[in-house]
Structures are given as C-alpha cells and as structure tokens.
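Peer 1: Following is a predicted model, sequence given first.
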Amino acid sequence: MNRFAVCVSRAVARVTDAALGKYQTAIVRIGFATTWLLFLLRELPHRQELYGPDGPWSWDLARQLTANNHAFSVLMWSDGQMWFETVYALALLSSALLLVGWRTRTMSLLFMVGVLSLQNRSVFMGDGGDNVIHLMAIYLVFTRCGQVWSLDARRVRRSAAARARGEEPRPDRAGPALWVVLGLVLAVPSVAGWISGAWLVVFWGLWAVQGLWWYVGRRAPHGEPRILLDVVANLVHNAALLVIMAEACLIYSTAGWYKIQGSRWQDGTAVYYPLHIDYFSPWPALSDLLSAHGATVLLITYGTVAAQVAFPFTLFNRRVKNVLLAVMMTEHAVIAVVLGLPFFSLAMIAADAVFLPTSFLRRLGGWAARARGRLARPAARLPLPRPRGPRPPAGEPAEQPQASPAT
C-alpha cells in the first residue's frame, strides 16, 4: 500500500511540476503552423473560390449549416469582400507568428480562429489533412508549446540573464498592449451578438486567464498564486498532450481497421487504383513504375495496413516505435510526391512528430542552430595582397612581413 501511495505521489508530482514533452509540443506547433501557412500561401490566388464570396458553397448555405451544427466561423459575421480579405490576412499572420513562437498563447488562439473560420466556411473543400489541422488547432490552445524553439523562450532567457547580472529586465509592453487590443476587439462581436453560448465563455475565459497570468507574474512572480497558476497550466498542458497522442493513435487505428474490411485491401490491390487516377498522378511515369509489379503493390498495400493497425501497440516498446515511426513518416513523404498530397502528408508528419524521442529532437535543434549560425556568420575577409616594393640593396635585411588582420 505504501509503495502504491509513493507511485501515485510521484505521478502527481510529475504531471504538476513541469510541462511534459516541451520539445514534442514545439515541433507539433511548428509543423502545423508551417502546413497551414504554406497551404494558405499556395491557395492565395484561389482563395475567393475556396472560402470567399465567389465559392460554389455560398455564404447563405454556410450560414444555414453553421446555424444547425453550431460551428464557429468569423466569416459568418459578414459576407463582405473586405471582411474576407481581413480574415484571410489575419490567418496568414497568426500562422507565421505561431511558427516563430511570438506570444504563443495568443497566437495559438488566433491560429485556431483562422483555421475554424476558413474550414467551417466551406466544409466540402477539405480532406483528411484539413481534418487533422482542424483538431490539432484546438488542442494547441491548451498546450505550453512555446517553451523551446520560440521567440518567447528567447525573451525568457534574456530576462533570466539580465537578472543574473543584477539588472532589471526590460518591461514587457507588447503583451499588455496586445491583451487590451484583443479585449476591445472581442467586445464588439460580444455586444453585437455574433458570439454566444460556449464560444463566448471560452474566448472571454481565455482572455481573463491571460490577464490574470500577466498580473500575477508581475506582482508576485515567485509567490503562491504564481505557483498555483503554473500547476494548473502544467495539468492542462499535459492533458492536451495526452489528447494529441491519443488522437494520432485513433487516426491510425481506425484507418487501419477500416482498410481491413475492404475487399481491395484484403486482396492486396488497393494501392494500384489511386496510382492510375489522373487527379492523384502528378508524375505518371513514377506512378506507372510503382504499379508495374504486382509484388510491389501487394507489399505496399499489406505493409500500410499492418503499420497502421500495429502503431498504437508499438508505443510500449521504444525501439520498435521509433522504427515504425520512421517508416510511416517516409510513407507520408512518398504519398506527398507520388499522389500529389503534400499538405495531407505534412499534417500527418506533424501529428507523428509528437512521438519523436526527446534526444533526437534536441539533436535536431542543435543542427538547426548550427546551420543558422553558419548562415548568419559574416564571411571571413580575405587579406588583400600587399604591394611589392622595390628590392632592397644587397647587404641590407629585407623588411619582415607583418601579420595580416585575418591571422
């Protein structure tokens, strides 16, 4: 009984003392922000047909659907062209700022608003990758995904270094200003009645918590209120991280078990057919090469099903999980090239990244830091050739060359 109590206390301390998987949540943040940002940039010329007033799914139809299913979309507040362009631009900006980790708590919320607004505006424009982004955008709001590899983390390090030198850190003016602006912006749709019900409680609740966090951190940075807020934030983060991992396992397990029920997956020919659909054949020669041999098609078909069904069970063995994770990421990369589904593959790779080992992610961060240092380092200046003077007369010592600045 005492041993059980000790194990329980250790588990409670582990999930409350720190945010687990900070490297994993950071790579998930970077992966999904990059995927959505690249998608919005690629569809920039076609944004009107996808989500704007010129789309086949009209604004009236979208409004009727959201009224029935209670889906959230700020594009339902107005059908004007200027409002649509503003929302699209803000979705781009929030994705870019979330990618670099600037005010990640706020940007993750704005990122979610952008994803939900555009996807719920035209529900028939998405695919499996969009569904994954849709879910992960909601989960990221509840994670502390800016503790590493972010501008927020750099700001915290600089403040800590200033305190270690006995200096007063630079006051944070951007955070309170952003909080006030967003509060004023949120007040407009709240008064107009455009936001109601659970969404109204969620947005105002998150806004109030952010203000409380800043106030406590300024007035009592090491007191009991701040410790309590850290414990609650760690609990919410760890719960959201568990949900992200469970969601990834659920995606693969359901996909694998549904495939088993299909006759084409049972006879090993399912992979052959999408390779010969024009829409999924950006490289016809490559598709023909992969489908030319029946044994190759059979192995890929059965291998896909086996990997998806077995993946949740491999989490109990680290080595097997890492091997299968590399196989599945490679499979998604092949799908991106062969079937022409880059954003679906990027979304799935970003979801898979939550299972990457911390040691590998640290090495990856080190490689990225060294690469950034090489790019930022100015090129070494080569010494200019010294002009040759007249030859000294015989019997006089020659002038000794001086060391160049480069040496």
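Peer 2: That came in fine, so what should we check first? Numbers count the residues shown, from 1 in each chain.
Peer 1: When you work out contacts or count neighbours from here on, use the C-alpha atoms and nothing else.
Peer 2: OK.
Peer 1: mind checking the end-to-end distance for stretch 12-27?
Peer 2: Start-to-end span of stretch 12-27 (CA to CA, to the nearest Å) is 26 Å.
Peer 1: how far does it sit from the chain's center?
Peer 2: Between the centre of stretch 12-27 and the centre of its chain there are 17 Å (CA atoms, centre = their mean, to the nearest Å).
Peer 1: And it, what's buried?
Peer 2: In terms of neighbour count (16 or more other CA atoms under 10 Å), stretch 12-27 has its buried residues at 15, 16, 18, 19, 20, 21, 22, 23, 24, 25, 26, 27.
Peer 1: now, the most widely separated pair of these?
Peer 2: 16 and 27 (21.9 Å; CA to CA).
Peer 1: which strands and helices sit next to the helix ranked longest in the chain?
Peer 2: Under DSSP state H, the helix in the chain containing the largest number of residues is helix 224-260. When contacts are defined as 3 or more CA pairs under 8 Å, 6 or more residues apart in numbering; DSSP states H and E, helix 224-260 sits against helix 2-17, helix 128-140, helix 198-219, helix 294-314, helix 342-352.
Peer 1: And those: which comes nearest residue 365?
Peer 2: helix 342-352 (15.8 Å).
Peer 1: this is the comparison structure:
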Amino acid sequence: MNRVALAVSGAIARVTESALGPYQTAVIRIGFAGTWLLFLLREYPHRHELYGPDGPWGWDLGQQLTGLNGSFTVLMWSDATLWFEIAYALAVLSSLLLMLGWRTRTMSLLFMIGVLSLQNRSVFMGDGGDNVLHLMSIYLVFTRCGRVWSLDARRERLGQEARARGERVVDRTGPALWGVLGVLLAAATGAGRLFDSEALVPVLLWGAWAAQGLWWVVGRRARSAEPRILLDVIANILHNGALFVIMAEACLIYATAGWYKIQGSRWQDGTAVHYPLHLDYFSPWPALADLLSSSGTMVLLVTYGTVAVQVAFPFTLLHRRAKNVLLAVMMTEHAVIAVVLGLPFFSLAMIAADAVFLPTSFLRRVGVRAARARERLFARGRGAPPPAPPAPEDTERAHVGFPA
C-alpha cells in the first residue's frame, strides 16, 4: 500500500508541478500553425472562391448551416468583402506569430478563431487534414506551447538575465494587447455577435481573457508566492490534460481508420491502394502512380502494411523502441502520400499530430543542431568566426522559460 500511495503521490506531483512534454508541444505548435499558414498562402489567390463571397457555398447557405449547428465563424457577422479580407489577413498573421511563438497564449486563441471561422464558413473545403486542424486548434489553447523554441522563451530568458543584472523589466506589450482584445470582445458581445453560436467558443474567449488578466495581476501585485504557485498548478493541469487529449486523439484517428479499413473488401483482398493511384484528383504525377501500381506485390504489401501500422500503433505506445520505429514508418508514409497523392496539407497535419510522440532526447538533439546552424549562419553574415558548440547543459538552460 505504501508503494502504491507513493506512486500515486508522485504521479500527482508530476502532473501538477510541471508542464510535461515542452518540446513535443512546441513541435505541434510549429507544425499545425505552419501547416495552416502554408495552406492559407497557397490558396490566397482563390480565397474568395473557397471561403469568401464568390464561393459556391453562398451567404444564405452559410447562415442556414450555422443557424442549424451553431458553429462559430466571424465570417457570418458581415457579408462585406472588406470584413472577409480582414479576417483572412488576421488568420495568416496569427498563424505566423503562433509558429514563431510570439505571445503564444493570445496567438493560440486567435489561431483557433481563424481556423474555426474559415472552416465553418465552407464546410466542404477540405481533404481530411482540416478535421485534424479543427480539433487541434482548440486543444492548443490549453497547452503551454511556448516554453521552448519560441520568441516567448527568448524574451523570458533575456528578462531573467536583465533582472540578474539588477535592471527593471516591464512588459508593456502584454497588457496593451490584453486591453485591445478586451475592447474587441466587449464590442462583439455588445453587438450580439459573439453569442450567436454555441457558447463554448465565447466562454473560452472570455475565460482566457480573464485568466490572462488575473495572471498578470497576481504576478505583479501578490505579496506572497502562493497565489502564483496556485495559478501555475492550474495551468500545468490544463496543459497536461490537453496534451493527453492530443495523444488520445491521434491514437483514435489511427485506430478507427485501421479498423474501418479492415471491414472493406478492397482492403481485405489487398487492392485498395491501387484505386486512388488512378484517380485524376489524386494523381499529380501519373507516371509515378503507374510505376507504383505496376507491381501487384507492392500494392499488396502497401495495402496490408497500412492497415497493420494503423491498427498496431496505439498498442506500441507501451514499448518505446517499437513505437519509435512505427512512428518513423508512419511519418514516411504520410510524406509519400503528400507527393504521390497530392495531399501535402493532410500529410503535414498528420505528421504534426504524430510529432507529439517523438522522444524528448531526439527533439533536444534537433534543437541543438538547429541552434548551431543558426549561429553559424549569423556568424558568416557578420563575417565573424563560427562560435564554439554550446555545452548540452547550457543549451538546455537556454530553452527554459516561464509559461508562455
């Protein structure tokens, strides 16, 4: 009983005292924000046909749909072209800033608004990856995804160094951004727009805004450390819960896809992969598709291998080496799908979801090598000799910062 009690207390302490998987959440932040940003930029010339006033899913149909399912989209607040352009531009900007890790708490909310607004405006514009982005944009709001590999972590590190030198550090950008967003939320609520849809998104927006204000007030005005510690514990619990949901969501996607495939006759006889290779919509490289489908044995192996990998993946999480091998296979498979079937954004979204299972040691090595490459690039630009490689412990400290 004592061992069980110690294990339970240790698990509770781990969940409440720290935000787990900081590197994994940074990778999925960069992955999903980058995927959405690339999609918006690629479709920029066609934005009016996809989500704007020139689309086949017209204004009246959009009003009927959102009225029936209560989905949230700011694009139904006005049918003006200027309003659409502003919303699209803000979606692009929030994706870029979230990917860079600037004010990640605020940008994750704006990123979610951009994703929900555009996708709920035209629900038939997507290839499967949009569903993953839709869900993950909500989950990211609850994570502390800016603790490493972000401008927030860099700002906090520089602030700590300045305070160590006895300098006073005052953050004016955060309160100003908080005030502007509060005014916009109040205006939208007062106009009766914010609560036209389901209450989940408006409540989430107002709750996050109030929490940000409380966090700032406690950090600046509290005379003791207990209130800040309490808020930190709550933030850690939300982060770790959201991280668990993201992992469970990824497992659910693969498990359901695999088990549904097993029930299909074409997957059972090993010919399912042959058919999408010969559809015009999924054949950007016909010669490559013909080459891959020319071997019946290859088609059979790929078909059965796809089902086996998807069904087995949730169970391999119990074995680290097997999980890592299968993870590499799945990421390679999505990269092949991106090229062969012409589904780059679906593949990028799935690779970003898979990244939550990457080993921390691997991600740290990637971060160290990226930092060295960046320093060498800047040193060459300045005409200075490349700096010596940092020690592992110094690199690790450089990535640690307060929640962002």
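Peer 2: Right, received. Where do you want to start? This one's a predicted model, so the numbers in the text were calculated from it and none came from an experiment.
Peer 1: just to revisit the earlier point, what's the offset of the longest helix of the first structure from the middle of its chain?
Peer 2: 15 Å.
Peer 1: and that helix, which residues are buried?
Peer 2: So, applying 16+ other CA under 10 Å, buried residues of helix 224-260 of the first structure: 225-227, 229-231, 233-241, 244-245, 247-253, 256, 259-260.
Peer 1: Quick one: the residues in the second structure that that helix pairs up with.
Peer 2: Mapping helix 224-260 of the first structure onto the second structure (TM-score structural alignment) gives residues 226-262.
Peer 1: what's the mean deviation for that stretch versus the first structure?
Peer 2: On superposition with the first structure, the mean distance recorded for stretch 226-262 of the second structure (mean CA distance after the TM-score superposition for the first structure) is 0.2 Å.
Peer 1: winner for burial among the helices and strands packed on helix 224-260 of the first structure?
Peer 2: Among those, helix 342-352 has the highest mean neighbour count (mean count of other CA atoms under 10 Å), at a mean of 23.
Peer 1: now the helices for the stretch 301-407 of the first structure?
Peer 2: Taking DSSP state H, counting those that start in this stretch as the test, the helices found in the stretch 301-407 of the first structure are 318-338, 342-352, 358-376.
Peer 1: how about those helices in TSV, adding distance to residue 194 of the first structure?
Peer 2: Formatted as TSV, these follow (distance: least, CA to CA, whole Å):
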stretch	distance to residue 194 of the first structure
helix 318-338	39
helix 342-352	31
helix 358-376	42
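Peer 1: could you check the angle helix 198-219 makes with the longest helix of the first structure?
Peer 2: Angle, helix 224-260 of the first structure to helix 198-219, by axes from the mean of the first three to the mean of the last three CA atoms, to 10 degrees: 140 degrees.
Peer 1: how far is whichever helix or strand comes after helix 224-260 of the first structure from where the chain is centred?
Peer 2: On the C-terminal side of helix 224-260 of the first structure, the closest following helix or strand by DSSP states H and E is helix 263-266. In terms of CA atoms, centre = their mean, the centre of helix 263-266 of the first structure is set 34 Å apart from its chain centre.
Peer 1: check contacts around residue 137 of the first structure.
Peer 2: The contact partners of residue 137 of the first structure, taken as CA atoms under 8 Å, 6 or more residues apart in numbering, are 32, 108, 111, 112, 115.
Peer 1: for residue 346 of the first structure, same thing?
Peer 2: 31, 32, 35, 129, 332, 333, 336.
Peer 1: So it versus residue 32 of the first structure, what's the distance?
Peer 2: According to CA to CA, residue 346 of the first structure and residue 32 of the first structure sit 8 Å apart.
Peer 1: do residue 99 of the first structure as well
Peer 2: If you measure residue 99 of the first structure against residue 32 of the first structure using CA to CA, the figure is 8 Å.
Peer 1: So residue 117 of the first structure is in contact with residue 77, correct?
Peer 2: No - judged on CA atoms under 8 Å, residue 117 of the first structure makes no contact with residue 77 at a distance of 10.4 Å.
Peer 1: Tell me which of those two has more neighbours.
Peer 2: Neighbours per residue (other CA atoms under 10 Å) separate residue 117 of the first structure from residue 77, with residue 117 holding more: 21 against 15.
Peer 1: Which position in the second structure pairs with that one?
Peer 2: So, by TM-score structural alignment, residue 117 of the first structure is matched to residue 117.
Peer 1: Please name the nearest non-neighbouring residue to its match.
Peer 2: residue 73 (3.7 Å; CA to CA, 6 or more residues apart in numbering).
Peer 1: Tell me how many other residues surround the one you found.
Peer 2: If you count neighbours by other CA under 10 Å, residue 73 of the second structure ends up with 23.
Peer 1: Kindly give a single PyMOL line that selects the buried subset of the contacts of residue 137 of the first structure.
Peer 2: Of the contacts of residue 137 of the first structure, the buried ones go into a single PyMOL selection, burial set by 16+ other CA under 10 Å:
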select buried, resi 32+108+111+112+115
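Peer 1: between the contacts of residue 137 of the first structure, which is nearest residue 312 of the first structure?
Peer 2: Closest approach between those and residue 312 of the first structure, by CA to CA: residue 32, at 21.6 Å.
Peer 1: mind listing what the closest one touches?
Peer 2: Counted by CA under 8 Å, 6+ apart, residue 32 of the first structure has contacts 133, 136, 137, 346, 347, 350.
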